[in-house]
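>>> Prediction below, plus the sequence it came from.
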Amino acid sequence: MADTALAAAAEQIERARAEKSKRPTIAGFFDEATNTISYVVHDPATREAAVIDSVLDYEAASGRTSNGSADRIVEYIEQNGLSVTWLIETHAHADHLSAAPYLQDKLGGKLAIGREIIRVQDVFGKIFNAGSDFERDGSQFDRLFDDGDTFAIGELEGIALHVPGHTPADMAFIVGDAAFVGDTIFMPDFGTARTDFPGGDAAQLFRSIRRLLELPRETRIFLCHDYKAPGRDDYAWETTVGQQRDENVHVKDGTTEEEFVAMRTERDSTLAMPKLILPSVQVNIRGGRLPDPEENGVSYIKIPVNAV
């Protein structure tokens, strides 16, 4: 069966490579506490922008949130005279809390994620015993993207691609000649994302990554995380399809699905859970909002014991 969404994305990338006005301006904001890169992507012609994978600062020991990372984005947008159209999440992150509601209050824009967030909400709603008041229909978001859906940032073209495996809801977003791939893949010297969270699937991740690597070799890839592979001194978060196909230590050309699944399964069995997984997922399935305050006006994050 023809992959019409991928073909459309490839055509869009080629158009953007041929015409500079169809390429986005991209600024990355690295949060070392969570090894996360957030992006502001804007159309130089109209100054319309999207924010991808924002970070709300969270101190686990005290349970306190703060907005330093998000305020860096606000400052950049205001200094550059940008207008926010979209606040996009590539998936419900397990390693940081989203600052999307804070940014939406400050800057506007529609909050968007992949439609399979509904499945993630159902799974984790049960784990956290969220109760009947917690809607499991994605209604916490303004837009739920399906595979192949298109959107606009000013005059720039965008396409959403469903790339499950790390979680069921992972999406990649193609804007002009750039691909924002969330947690599917990392720098070539570090490899790929884990698949041992509820709903994760190593074989599915392999197929999702290989699908992305069918895009033109010159496609710019922007990553959601970097952890500095052994022997590398600097953080990095931009690569290309060609570099990934030639050099990725887990999934370069010639790697079979069986080899990848065996490697990923063995590697995942040695990994500790992300230190912020319980607060992060609990908040992010709510679109970045804290659980409703209780009678005393305080929000509480649950810690399920022996459940994850």
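It's in. Numbers count the residues shown, from 1 in each chain.
>>> When you work out contacts or count neighbours from here on, use the C-alpha atoms and nothing else.
Noted.
>>> for this protein, what spans make up the strands?
Listed in chain order, the strands of the chain (DSSP state E) span 25-31, 36-42, 48-52, 57-59, 64-66, 83-88, 110-114, 143-145, 150-153, 156-162, 171-175, 178-180, 220-222, 238-240.
>>> tell me the most buried of the ones you listed?
Neighbour counts averaged per stretch over the strands of the chain are highest for strand 171-175, at a mean of 27; criterion: mean count of other CA atoms under 10 Å.
>>> returning to what we had before: Throw the strands of the chain into CSV and include distance to L212, thanks.
Converted to CSV, the strands of the chain look like this (distance: least, CA to CA, whole Å):
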stretch, distance to L212
strand 25-31, 20
strand 36-42, 19
strand 48-52, 18
strand 57-59, 31
strand 64-66, 35
strand 83-88, 19
strand 110-114, 16
strand 143-145, 17
strand 150-153, 17
strand 156-162, 9
strand 171-175, 9
strand 178-180, 9
strand 220-222, 10
strand 238-240, 11
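>>> To P291, which of these lies closest?
Across the strands of the chain, P291 has its closest neighbour in strand 64-66 (13.4 Å, CA to CA).
>>> List the contacts of G165.
Residues touching G165, when contacts are defined by CA atoms under 8 Å, 6 or more residues apart in numbering, comprise 184, 195, 199-206, 208.
>>> try this one side by side with the last:
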Amino acid sequence: MTDPILSSATAQIRAAQASGRVPVVRTFFDTATFTATHVVHDPQTRHAAIIDPVLDFDQASGRTSTKSAQAIADYVRAEGLSTDWLLETHAHADHVSAAPFLKDALGGQIVIGAAITTVQQAFAAVFNEPDSFACDGSQFDQLMEDGSRFDLGEIAAIALHVPGHTPACLAYVIGDAVFVGDTLFMPDYGTARCDFPGGDAAALYRSIRRLLALPDDARLFLCHDYKAPGRADYVWESTVAGQRANNVHLRGGIDEAAFVAMREARDATLAMPRLILPSVQINIRAGHFPEPESNGVSYLKLPLNLL
């Protein structure tokens, strides 16, 4: 069966490559959370998007810092870029989003997948959020669906829904560059876990196969790298062809059933991310802190014996 949205994304990639109108990508890597934040811009119009920005967070003290995000803001200003978009690939469980800080500093709309409402509902129950917490995605400026189109200056872009790691994961195809979030890691490291609320290994397999049906030379930019054993440096860029041929969880023609069995067995051995409890509570709020209490301080919850 033809996938018209994937066909549109493929045509967009090929058109960008043929015209030479491809985006410039500058990546900022946060070693504390192993997160790659990508700043992507149209070199002609200087319009930019920032994808998956990180707010520094010290869990022991409960203190946040904007040092990492400020480095991104400094780069954007030094390059004379205009920030249109602050794109979240999903509600992250391993770092706190710096999108609100960067919106205040640079402008732009905070965007996430429309299925964030499902994620909000799941975690609102986990954290016993008050009735005032809206599970309608209204904390974000814009919710994108599968096939939502937007522009980065004069470069066409399209969102692809790639659920599995979470129900709301999006990949953003901007020109010939595809920002895949946590769906894929570098080929020597594999694929994303699927054991968070709403995760689904079968859905992840289908999402990955969808991404790997894009043109071989499409550039894939990843949200994380954990430096697989034997590799000296962190890396966050690959290609469709490279993933298809070399990804350790996919090569050899693995079918869906075998992938699901592998993924579920592996997930059962993984510890929870160090920052999952603070990250999720903030990120389902589009990076905003919970409302301050009567003393003017915001608080996060620590559910006991739950996760």
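Arrived safely. Since the model is a prediction, treat every value here as computed from it, not as a measurement.
>>> re earlier: quickly name whichever of the contacts of G165 of structure 1 is closest to I13 of structure 1.
For the contacts of G165 of structure 1, the minimum distance to I13 of structure 1 (CA to CA) is 18.3 Å, reached by S208.
>>> Number of residues surrounding the closest one?
By the measure other CA atoms under 10 Å, the count of residues near S208 of structure 1 is 22.
>>> ok, it touching V163?
Yes: taking CA atoms under 8 Å as the definition, S208 of structure 1 is a contact partner of V163 at 4.8 Å.
>>> center of structure 1 - which residue?
Taking CA atoms, centre = their mean, the centroid of structure 1 lies closest to T90, which sits 2.9 Å from it.
>>> I'd say that residue and T167 touch.
No: counting by CA under 8 Å, T90 of structure 1 does not reach T167; the two are 10.3 Å apart.
>>> ok so, going back, with distance to G125 of structure 1 as new columns, can the contacts of G165 of structure 1 be given to me in a markdown table?
Below are the contacts of G165 of structure 1 laid out as a markdown table (distance: CA to CA, whole Å):
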| residue | distance to G125 of structure 1 |
| --- | --- |
| T184 | 24 |
| T195 | 20 |
| G199 | 13 |
| G200 | 16 |
| D201 | 20 |
| A202 | 23 |
| A203 | 25 |
| Q204 | 23 |
| L205 | 24 |
| F206 | 27 |
| S208 | 26 |
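>>> Which ChimeraX command selects the buried ones in those?
Command for ChimeraX that selects the buried part of those, burial taken from 16 or more other CA atoms under 10 Å:
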select :184,195,200,201,202,203,204,205,206,208
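>>> Out of the contacts of G165 of structure 1, which is nearest to T255 of structure 1?
Using CA to CA, F206 is the member of the contacts of G165 of structure 1 that sits closest to T255 of structure 1, with 9.7 Å.
>>> List the contacts of the nearest residue in space to the closest one that is not next to it in sequence.
Sequence neighbours aside, E257 is the residue nearest to F206 of structure 1 in space, at 6.3 Å (criterion: CA to CA, 6 or more residues apart in numbering). E257 of structure 1 sits next to 203, 206-207 when contact means CA under 8 Å, 6+ apart.
>>> 10 Å instead?
If a contact means CA atoms under 10 Å, 6 or more residues apart in numbering, then E257 of structure 1 has 202-207, 210, 251, 263 as its contacts.
>>> For the residues you listed, work out which two are farthest apart.
With distance counted by CA to CA, no two of the contacts of E257 of structure 1 lie farther apart than R210 and M263, which are 16.0 Å apart.
>>> Tell me which of the two has more neighbours.
Relative neighbour count places R210 above the other of R210 of structure 1 and M263, with 17 against 13, counting by other CA under 10 Å.
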